[in-house]
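Colleague: Pasted the sequence and its predicted model underneath.
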Amino acid sequence: MHLICFGINHTTAPIALREQFSFDDKALPAALTSLHQQADINEVVIISTCNRTELYCHVDEDYDNGISTWLQQYRSGLYEAVKDSHYQYHDTDAVQHLYRVASGLDSMVLGEPQILGQLKTAYTQSLNAQTLGKSLGRLFQHAFTVAKQVRTDTAIGSSPVSVAFAAVSLSKQIFSNLKQATALLIGAGETIELVARHLQDNGIKRMIIANRSVERAHNLAADVNGYAISLGEMPAHLAEADIVISSTASQLPILGKGMVESALKQRKRRPIFMVDIAVPRDIEPEVGQLEDIYLYCVDDLHDIIEENLQSRRDAARQAEEIIDSQVSHFAGWMRSQDAVPVIRAIRDEAQQHSASVLDKALKQVQQGVPAEQAMAELARTLTNKLLHEPSRQLRLSAFQNDDENLLIMAARQLFNIKD
């Protein structure tokens, strides 16, 4: 099969090393071309993300460590740096690894879907750099199909495991109908953005985004149809909130017990559900002692996340079965490619014989030989030419072998000859 995967990822190398062995969009075309120019490497795809860099190559049968040689030449000292942290898979092991990567089974977050888009980008970049051929092209296309099947046939992606999703899940348990609820989100970073999008997907009635930088709050609010305020304006809006979810980088609490008590009075004791995702905490722990306040911190979300992770682990076992089956399917296709040159040679020879006897038959007809006689001669001559060498080899094999004759058995299978 002659496939190789050489790489490092988040489980084998620290971020400092992964940064060295990465290729951004500007560097990638040159890297693809350079590796492709190695004498024993025919096709190349390079995947480079924050969590992994992997080189997929289709190589010659006499491949002799061309990837290591290239690394030593392309980036001085890089091979020495990664030689104790890298992994290398060959043939069906390389196929299986790619399918696991595409399906999210090798990701930092089990089952995450982003890696599939990154693989498709890597495929396109290799296509543009003209380093993609029939073997890797078919392999990656099949990997995309396998990943789609895994997501369709298992629950690998149906149980989100982010802190943001867990916070919204808790909100739905407290407020069965989010369409009547108002949420105050404190912060405007990635986690709060995910929270906002989950709330929006669940039909939240209204969102208020509070952030130290009002401009960032406005940008997020515009995306999720929310309303932006500064942190200083929170006391005036806290009473409007049924749900408060906070995730900032503040070193000191942002919501104190006094501010929350004032909001509760304005709400006439209507409860507020609060989730503090921040570390250090944004909401004073004493707030949780107030009646009508349901306060959860990031540790409280662990059970929800662990439950969903277990669901993904169960789905991952199903996914592995799908992948094993599909690896066998691709291996069969690769083996079939070994027969292509033989099939082509047989067809070429048959076409030469056909052209030769047809030319002879046409000349006979032109010379006055009856067409029926010329056609019969054509059929007889072509049959003899096509079967002469196979017949000779079978007789020779039978003469030389006393035991069960594999060539004769193969001929029976090849021509579907029944006993």
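Modeller: That came through, no problem.

Colleague: hey, let's count contacts and neighbours off CA atoms from now on
Modeller: Fine.

Colleague: quick one: contacts of whichever strand or helix holds L139?
Modeller: Per DSSP states H and E, L139 falls inside helix 134-153. Helix 134-153 is contacted by residues 43-45, 56-58, 95, 98-99, 102-103, 116, 120, 123, 156-157, 319, 322-323, 326, 330, 334 when judged by C-alpha atoms under 8 Å, 6 or more residues apart in numbering.

Colleague: and that helix, how far out from the chain's middle?
Modeller: 9 Å (C-alpha atoms, centre = their mean, to the nearest Å).

Colleague: I'd like the next helix or strand past it.
Modeller: That would be, after helix 134-153 and using DSSP H and E, helix 163-174.

Colleague: Could you pull out the buried residues of that next one?
Modeller: Residues of helix 163-174 classed as buried: V163, A164, F165, A166, A167, V168, S169, L170, S171, I174 (neighbour count, 16 or more other C-alpha atoms under 10 Å).

Colleague: right, and the fifth one touches I192 too?
Modeller: No. Contact between A167 and I192 fails when scored by C-alpha atoms under 8 Å: they sit 10.2 Å apart.

Colleague: Common neighbours of those two, please.
Modeller: Joint contacts of A167 and I192 (C-alpha under 8 Å, 6+ apart) are I245.

Colleague: Below is structure B, check it against A:
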Amino acid sequence: MTIWALGINHKTAPVAVRERVAFDPAGMPLVLQRLQELDSVSEVVVLSTCNRTEIYCTGDDRGPSLVADWLVHNREIGSADLDASLYALEESDAVAHTMRVASGLDSLVLGEPQILGQMKSAFAVAQEAGTVGSELGRLFRQTFSIAKRVRTDTAIGQNPVSVAFAAVRMAQHIFADMKNSRALLIGAGETIELVARHLQQAGVRHMTLANRTLARAQHLAQEFHAEAVLLEDIPLALPDADIVISSTASPLPILGKGMVEKALKKRRHKPMFMVDIAVPRDIEEEVGELSDVYLYTVDDLRDIIEENVRSREDAARQAEELISAGVDHFMRELRALDAVNTLTDIRQHVDTLREDQLEKALKQLQNGTDPEKVLRTFAHTFSNKVLHKPMTALRRAGSEGRLEVLDWSRELFDLDNRSE
């Protein structure tokens, strides 16, 4: 059984491609079940964020191609686009990649902490769906342990830098005085909470939080002294917004070109700054064509983010060393478990042969056969049964020139130290 990690991310695909393979959290249990039903796939966990969709699974060599075919047939993406963006890693490479992702080393923002929580959530969903077994369970527990060490033993998390931080920093470049700016935040998840925190620290006093569930928006709004509204109230709130930052899990756009045009007319075409952090996108691409709108996506935040990456590079090198040690430890454990399974199978095989011969010997004793003869027959037959297949395999290895098999056999039976 092989461990695989395959998917696409911000390094291999633009947002227009990533949003086609993004999964709605509400439908994730069904996605996991469908993937597990594929031939050659045993266990599976799916991580879907604004920057990546990754599938971690165990299976045989056909697993990645079957998963790729499934994505083509079940998502709105052609095989050519997927092939150009998809990566597939196995065994130690897959383990290292999983640990790097959880530690924030593969993120758009180096060392960003949100990904660890997202990965833990993805693992929990897969556990609840029943698609996690012993192998992925062991991998993710080790991964979370390494990610925790990276956070505590290195400076990777210092000087917080995130997509939320970058979005606010970009707004600061455009608005000289943030205190006079009004912000409309769409969504009420962890990213929007971070955006609200950064906006508050930047001096923004007037914020409106729009969410599908009013109670969640109100809970978040209380912390930031903001107004809470439902998504359907956005057309009323939009004309007052100088800054619009959106991050929801909606499968369809929330802000269309027509809605924004109406808002601009009410604003008398006062410019509006918009950042769409969501994947799939919350704001229609055509909104960016409007002359008074400055629309940015997560991919546009790279320059701001990269300015803050250099301070974390030393910490990243230390983190890579921790991850390398973690991969070595995990792979040793995996090989040790393989050895245990093999030893168990050998023991069961020999025990079965012994019991068969012992049963025959006991019947001979019950029938009055000479005990010495019974014991000698038992010992001779049992030895032949145990050694027959190994000796046949050794003869074949010798005739084929595979001398390493003979060397291993001498080591296994300690034949070179018989005189000691």
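Modeller: Nice, I can see it. On a predicted model such as this, the values are computed, not experimentally measured, just so you know.

Colleague: how about the strands in the stretch 251-400 of the first structure?
Modeller: 272-276, 293-297 (DSSP state E, counting those that start in this stretch).

Colleague: quick one: terminal-to-terminal distance for stretch 159-166 of the first structure?
Modeller: End-to-end span of stretch 159-166 of the first structure (C-alpha to C-alpha, to the nearest Å): 10 Å.

Colleague: Please look at H86 of the first structure and C5 and confirm they touch.
Modeller: No. With contacts counted by C-alpha under 8 Å, H86 of the first structure stays clear of C5, the gap being 10.2 Å.

Colleague: Show me which of the two is the more surrounded one.
Modeller: Higher neighbour count among H86 of the first structure and C5: C5, with 23 against 16, using other C-alpha atoms under 10 Å.

Colleague: what's the more buried one in contact with, if anything?
Modeller: E54, L55, Y56, C57, Y87, Q88, Y89, H90, A94.

Colleague: So for the third one, what's the nearest residue that isn't a sequence neighbour?
Modeller: Among residues not flanking Y56 of the first structure along the chain, C5 sits closest, at 4.6 Å (C-alpha to C-alpha, 6 or more residues apart in numbering).

Colleague: now swap in the first one and tell me
Modeller: Nearest residue to E54 of the first structure in three dimensions, chain neighbours excluded: G7, at 4.1 Å (C-alpha to C-alpha, 6+ apart).

Colleague: Quick one: average offset of the helix or strand encompassing the one you found versus the second structure, please.
Modeller: Per DSSP H and E: G7 of the first structure is located in strand 3-9. Superposed on the second structure, strand 3-9 of the first structure shows a mean distance to its aligned partners of 2.3 Å (mean C-alpha distance after the TM-score superposition for the first structure).

Colleague: ok and that strand relative to helix 134-153, angle-wise?
Modeller: 60 degrees (axes from the mean of the first three to the mean of the last three C-alpha atoms, to 10 degrees).

Colleague: Give me the angle between the longest helix along the second structure and helix 134-153.
Modeller: Counting by DSSP state H, the longest helix found in the second structure is helix 313-366. On the basis of the same axes, to 10 degrees, helix 313-366 of the second structure is oriented at 150 degrees to helix 134-153.

Colleague: Give the other helices and strands that helix 313-366 of the second structure contacts.
Modeller: helix 91-102, helix 134-153, helix 371-399 (3 or more C-alpha pairs under 8 Å, 6 or more residues apart in numbering; DSSP states H and E).

Colleague: what's the burial count for A221 of the first structure?
Modeller: 21.

Colleague: for G27 of the second structure, same thing?
Modeller: Neighbour count for G27 of the second structure, taken as other C-alpha under 10 Å: 9.

Colleague: Just give me the mean distance for stretch 351-359 of the second structure relative to the first structure.
Modeller: Counting by mean C-alpha distance after the TM-score superposition for the first structure, stretch 351-359 of the second structure comes out at 2.8 Å.

Colleague: So what's the gap between that stretch and the chain middle?
Modeller: Taking C-alpha atoms, centre = their mean, one finds the center of stretch 351-359 of the second structure at 48 Å from the center of the full chain.

Colleague: So what touches it?
Modeller: Counting by C-alpha under 8 Å, 6+ apart, F378, T381, F382, K385, V386 sit against stretch 351-359 of the second structure.

Colleague: what comes up buried for it?
Modeller: For stretch 351-359 of the second structure, by 16+ other C-alpha under 10 Å, it's R354, Q357, L358.

Colleague: now stretch 19-36 of the first structure
Modeller: E19, F21, S22, F23, L28, P29, A31, L32, T33, L35, H36.

Colleague: What residue in the second structure is paired with N211 of the first structure?
Modeller: In the second structure, N211 of the first structure lines up with H206, judged by TM-score structural alignment.

Colleague: Spit out the contact partners of that match.
Modeller: H206 of the second structure neighbours (C-alpha under 8 Å, 6+ apart): S181, R182, A183, A226.

Colleague: returning to what we had before: TSV for the buried residues of stretch 351-359 of the second structure, including distance to V132 of the second structure?
Modeller: What follows is those, written out as TSV (distance: C-alpha to C-alpha, whole Å):
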residue	distance to V132 of the second structure
R354	37
Q357	41
L358	42
